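Undergrad: Here is my input; please provide its structure:
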Amino acid sequence: MFKKLLLVCVGNICRSPTAEILFRQRLHGRAGVEVASAGLHALAGHPIDPTAAALLCEQGHDPSAHRARQATPSILGAADLILVMERAHLAQIAREVPQVSGKTFLLGRWDDIEVPDPYRQQRFAFEHVYGLMEQGAARWANYIS
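TA: You can find the predicted model right below:
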């Protein structure tokens, strides 16, 4: 069904790389499934946010290899499924790369929720967002083969 999954947020340093890692863990062992992330206004080349990294490390993940990248039309076009964090991201992608609109959905689609941006907020905000992304990954995993 979906073999190339792309997670998208704004800077590609908090939400989308965390979601990428959560999906990789959840989909581990599913043959041929690729998971990646990118940002609509990426802080290209930057590592994952230190608070996001700390939460992932506490859960046994290693986010040290992540470097932010821009969600270009070619990167968006190559994905089979694009999951975004907010309705504003859906709208921006629809405006800028309309040909991928049909394969772009909210990560929180099944629960009708958005994943707010924790950037420059306290750890509690990152913990809340982490939980929302775990929930979204669990719900979407049923549809990714």
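Undergrad: C-alpha from now on. contacts and neighbour counts both.
TA: Will do.
Undergrad: ranges for the strands of the chain?
TA: 4-9, 34-39, 81-84, 104-106 (DSSP state E).
Undergrad: what distance separates the last one from the centre of its chain?
TA: In this view, strand 104-106 has its centroid 11 Å away from the chain centroid, taken as C-alpha atoms, centre = their mean, to the nearest Å.
Undergrad: this one as well, want them side by side:
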Amino acid sequence: MSDMKHVLFVCTGNTCRSPMAEGLFRQAVSGRPEYEVSSAGVAASRGTPCNPETAAFLKKRNAALTSFGSRQVSDAILSKATHVFAMTRGHLQTLESLFPEHVDKFYLVCEFVESPQRESDKDVPDPIGLGRRAYEEVGNMFDAAIPTIVAYIDQTWKPKAG
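TA: Model prediction:
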């Protein structure tokens, strides 16, 4: 049996939110070799570096990504993933529509944030072009979600045979 947990974060272009989530999640599970973490986008170009604001945020948090390049989500990437966390309901709907065979591993990041927010506000907002503060607010959302995501995976993960 494989005990590996392959966590994938998905946003639009794979340059802001999902790489930020990837860096922060890697930091949260450092020292836990059973975790592999990556990211992709539903409309990503191949090989684009992460947004400079995301890179600066991650560097400040000692969670910088090395050798990062954006990539388009694909069946091959999803086949390897055990848990896929979408930034918005729109991303989740796109994944469900394009890859229905993987629907059992799709989640919305904000489902793991305890908040008084209304159900309709359960998206990680796109910070692109909105300045450093917007990136910090997105980072705060990940700070709230990631411990709950790790606990959820640890409590519910049942490896498949083989």
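Undergrad: TM value for the aligned chains?
TA: TM-score for the superposed pair, counting by TM-score structural alignment, normalised by the length of structure 1: 0.93. Supporting figures: 145 aligned residues with a C-alpha RMSD of 1.5 Å.
Undergrad: Show me what the longest helix along structure 1 is packed against.
TA: Criterion DSSP state H: the longest helix present in structure 1 is helix 123-141. Applying 3 or more C-alpha pairs under 8 Å, 6 or more residues apart in numbering; DSSP states H and E, one finds that helix 123-141 of structure 1 contacts helix 15-26, helix 50-58.
Undergrad: Report the aligned residue range of structure 2 for the shortest one.
TA: In this case it means helix 50-58 of structure 1. Aligned by TM-score structural alignment, helix 50-58 of structure 1 corresponds to residues 52-60 of structure 2.
Undergrad: again with the first one
TA: Equivalent residues of helix 15-26 of structure 1 are located at 17-28 in structure 2, counting by TM-score structural alignment.
Undergrad: Going by neighbour count, list what's buried in that stretch.
TA: Neighbour-count burial for stretch 17-28 of structure 2, counted by 16 or more other C-alpha atoms under 10 Å, picks out 17-26.
Undergrad: what's the mean gap between that stretch and the aligned bit of structure 1?
TA: Relative to the matching residues in structure 1, stretch 17-28 of structure 2 has an average distance of 0.7 Å after the fit, by mean C-alpha distance after the TM-score superposition for structure 1.
Undergrad: List the contacts of that stretch.
TA: Contacts to stretch 17-28 of structure 2, defined as C-alpha atoms under 8 Å, 6 or more residues apart in numbering, come from residues 8-11, 36-41, 50, 54-55, 58, 63-65, 87, 124, 126-127, 138-139, 142-143, 146-147.
Undergrad: Swap in 6 Å and give it another go.
TA: Here stretch 17-28 of structure 2 makes contact (C-alpha atoms under 6 Å, 6 or more residues apart in numbering) with 9-11, 38-39, 63, 65.
Undergrad: residues contacting G129 of structure 2?
TA: Counting by C-alpha under 6 Å, 6+ apart, G129 of structure 2 has no contacts.
Undergrad: What's the local residue count around E114 of structure 1?
TA: Number of residues near E114 of structure 1 (other C-alpha atoms under 10 Å) recorded here: 19.
Undergrad: What does it correspond to in structure 2?
TA: Here E114 of structure 1 is matched to D123 in structure 2, going by TM-score structural alignment.
Undergrad: you'd agree that match is up against A86?
TA: No. Proximity of D123 of structure 2 to A86 does not meet the contact threshold set by C-alpha atoms under 6 Å, at 8.8 Å.
Undergrad: And the residue nearest to C50 of structure 2 when sequence neighbours are not counted, how far from S45 of structure 2?
TA: Spatial nearest neighbour of C50 of structure 2, chain neighbours left out: T15 (4.1 Å); criterion: C-alpha to C-alpha, 6 or more residues apart in numbering. Distance check for T15 of structure 2 against S45 of structure 2: by C-alpha to C-alpha, to the nearest Å, it reads 9 Å.
Undergrad: who's more crowded, these two?
TA: More crowded of T15 of structure 2 and S45, by other C-alpha under 10 Å: T15, with 28 against 17.
Undergrad: got the strands of structure 1 as TSV, with distance to R69 of structure 1 columns?
TA: Output for the strands of structure 1, formatted as TSV (distance: least, C-alpha to C-alpha, whole Å):
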stretch	distance to R69 of structure 1
strand 4-9	10
strand 34-39	5
strand 81-84	15
strand 104-106	18
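Undergrad: what's the closest of those strands to F124 of structure 1?
TA: Nearest of those to F124 of structure 1, taken as C-alpha to C-alpha: strand 4-9 at 19.1 Å.
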